[in-house]
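> need the 3D shape of this:
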Amino acid sequence: MTFRMTRPALVTMTLVIAALAGCSFESEKKIWEITGPVFGTEYHIKVVLTEDTEQLDTLAGGISAVLESVDASMSTWREDSELSRFNHVEDQSNWFEVSGPLYTVLATATEVSDFSGGAFDITIGPVVNLWGFGPEARPEQVPDADLLQQRLNEVGYEKLQLRAEPPAIKVDSKQTLDLSAIAKGYAVDAVAEFLTDSGVEAYLVEIGGEVRVSGRKPGQEAWRLAIEEPVFGRREVNRVVALESNAMATSGDYRNYYESAGQRFSHTIDPDNGRPISHNLASVTVITETAMRADALATAFNVMGYDRARELAIRENMAVYFIIRAESGFKSHYTPAFSSYLAN
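Predicted coordinates for the structure are as follows:
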């Protein structure tokens, strides 16, 4: 884990002009960056503070502890995680008590599943594995139709039952839950809440592309965030947004896919038919109050495709940005609620 002064392209460090207070000046506030590895990716956290090494050390240690707690609860790669322990229970028809944070994520996942008509489904992991995007080996050919249908019949978010007090879950038929499309967003929120509780008023928290911000940078500038052009092998900016609160997440099929027999297979699986999505929607960006919800909604809208997702997002007055593959290049569309976030 490291912390340093930051000078990135879209989060440019500026200095606050010291405000005159009587006959003295307040200390300068600067942007400091705290980084480290987590969840197979990295976290990048920017805080606006006066120079105080002891405070930065305290924040860095606290951030590490928050992320370790999330990983120990929700990882599918750790055999000892809370989620893995449930996944390994043979008889899942009895109530399995879970922590408050895990219950919160599972409840939010269920809400987004209902909202999207099942486009978001945390039980779809066995079908994802069948296509080669999980711990199982990548197949050399398209899965057998009968086996695919069998696995599809065995899964379904509606099979999961939740109990609020005390927090617990159960299913009548064994399931394997996978929170990879929502847990990073929750981790961003958990770090953001830690920073707020620690008295940090202005910050940017980013983990694997999921972002949440608060306050303004020195100079009273909003945080500027890039929406990437959905191209493989290089990074290009499609549009820039300006935020001083809220969270943003993007879901797309342009980084994790493979080709077999001349056909392209996305890692995003449609729970309705158990097959990789094949529409022309390349990426979806959602802005909402929490990174957890933005993370899940971006995945759901990506599965739904442009027409269905746009109709739902406009009806619910949601801030969503779509990038669609065209005959030559890409076309961008956004909902009316998104327009206020676009940077000039």
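
> contacts, neighbours, all on C-alpha from now
Fine.

> residue 25: how many residues sit nearby?
For residue 25, the neighbour count with other Cα atoms under 10 Å is 11.

> so it makes contact with residue 16?
No - contact criterion Cα atoms under 8 Å: residue 25 and residue 16 do not qualify, at 11.3 Å.

> what do the two both touch?
By Cα atoms under 8 Å, 6 or more residues apart in numbering, residue 25 and residue 16 have no common neighbours.

> distance check, residue 297 against residue 119.
Distance of residue 297 to residue 119, computed by Cα to Cα, to the nearest Å: 9 Å.

> the more surrounded of those two?
Set residue 297 next to residue 119 and count neighbours by other Cα under 10 Å: residue 297 wins out with 32 against 23.

> the more buried one belongs to a helix, doesn't it?
Yes - assessed by DSSP: H, G, I helix; E, B strand; the rest coil, residue 297 belongs to a helix.

> what's near enough to touch it?
So residue 297 contacts 112, 120, 286 (Cα under 8 Å, 6+ apart).

> for the comparison step, fold the sequence that follows:
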Amino acid sequence: MSQFKHIYAIFIALIFVNLLSACSPAQEKKFQLTGTTMGTSYHITFKAMSDAVEVEHIQIKVDKALLGVNEIASTYMEDSELSLFNAKKSTLPIAASDEFREMLSEAIRLESFTNGYLDVTIGSLVNLWGFGPANRPETTPTDEMIAQARDKFGIRFLSIEGTTVSKANPDIYLDLSTLAKGYGVDVVADLLDSKGIHDYLVEIGGEIRTKGTSLENKNWVIAVEKPVSETRAIQRVITPKDNAIATAGDYRNFYEENNVRYSHLIDPKTGRPITHRMVSTSVISPSCMVADGLSTAFMIMGLDKAMNLANEHNIAALFITKNLDGTFSEHHSEAFTPYLKSQS
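Coordinates of the predicted model:
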């Protein structure tokens, strides 16, 4: 499931302040889980009373939950629920899982909220430009090819009725990569909550959700990566508190042809990769799925539209643009300000 945003943004190295300490008072102890999912890796750090948690049992539960998300939303698995829906050439309603309907419902809401800049039905365009399961195209798509692909998408073609979903256009191709990793983070966070664990950091491929405090009883501290492809460096350190943070960018997932750079982020309005100077967007939200989707939408919109929408709806967002001289500039919405304050 390696299409899932390929990681644009947040990395945790050296940021877990609790790694500096081995153990806190009493029996409270730090636990760490790692694994692979959706074509990337996951890292979970949490604290709990050492005699009240079965780590191996939790790891099994986490892996099972993430496998379930993959089996629903992967475009790389031919038998995933999403792939079967895409392959079905029918407009009749079909039974759908709660999880599939939840992601689809949020995708429909975000398409409307972002004025069409986040559209999960543009899978035909993503594939056309070589950023889906298919290989990179041998030549740049022509205007005619783009027009044909654009005829196959539109959120208006999707419907959810009770426990069923349907598509008015049988050729529609969904791509939930803008939501699935964030959804997976939420699933794991909810699982930890259900086990009575309320101090944790969950990260899947750069999308993160935190709650409570680290082992040193401090806020979790997260680094936003500098948007450069040659190395890994910190652009900004923030404290998301009991929230999720997701970052989208186009500085790692792209290709070049005839000295032209093609971003993996496709603008549904034009059918083409974005070309503006925004290179990274981070969004803080209680839901990682929402933060995941909005960070992508804001990246596609560009700075002015994204800033206006974020401020209008009190969304915490950080935008990084690349200047003509190769340097970077930061911009953030009003709601993002509190997360730039004290890390204590």
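
> in the stretch 1-150 of the first structure, which spans are helices?
For the stretch 1-150 of the first structure, helices defined by DSSP state H, counting those that start in this stretch occupy the ranges 53-74, 82-87, 100-115, 125-130, 145-154.

> the last one packs against which elements?
Just to be clear, that refers to helix 145-154 of the first structure. helix 125-130 (3 or more Cα pairs under 8 Å, 6 or more residues apart in numbering; DSSP states H and E).

> how far does the helix it packs on sit from its chain's centre?
20 Å (Cα atoms, centre = their mean, to the nearest Å).

> the first structure: which residue goes with residue 210 of the second structure?
Using TM-score structural alignment, the partner of residue 210 of the second structure in the first structure is residue 213.

> mean shift between the helix or strand containing that match and the second structure?
Secondary structure assignment for residue 213 of the first structure, by DSSP states H and E: strand 210-214. Superposed on the second structure, strand 210-214 of the first structure shows a mean distance of 0.7 Å to its aligned residues (mean Cα distance after the TM-score superposition for the first structure).

> and that strand, how far from the chain's centre?
Distance of strand 210-214 of the first structure from its chain centroid, counting by Cα atoms, centre = their mean, is 10 Å.

> measure the counterpart of residue 236 of the first structure in the second structure to residue 145 of the second structure for me?
Aligned against the second structure by TM-score structural alignment, residue 236 of the first structure finds its counterpart in residue 233. Distance, residue 233 of the second structure to residue 145 of the second structure, by Cα to Cα: 39 Å.

> next one: residue 297 of the second structure
Computed as Cα to Cα, the residue 297 of the second structure to residue 145 of the second structure distance reads 24 Å.

> next: residue 41 of the second structure.
Between residue 41 of the second structure and residue 145 of the second structure the computed distance is 35 Å (Cα to Cα).

> could you do residue 205 of the second structure as well?
Distance from residue 205 of the second structure to residue 145 of the second structure, by Cα to Cα: 32 Å.

> and for residue 125 of the second structure?
From residue 125 of the second structure to residue 145 of the second structure the distance is 9 Å (Cα to Cα).

> so for these two, which sits in the more crowded spot?
The neighbour count for residue 125 of the second structure versus residue 145, taken as other Cα under 10 Å, is higher for residue 125 (27 against 13).

> contact partners for the more buried one?
Residue 125 of the second structure is in contact with 146, 149, 150, 266, 271, counting by Cα under 8 Å, 6+ apart.

> show me what it lines up with in the first structure.
Using TM-score structural alignment, residue 125 of the second structure lines up with residue 127 in the first structure.

> likewise for residue 116 of the second structure?
In the first structure, residue 116 of the second structure lines up with residue 118, judged by TM-score structural alignment.
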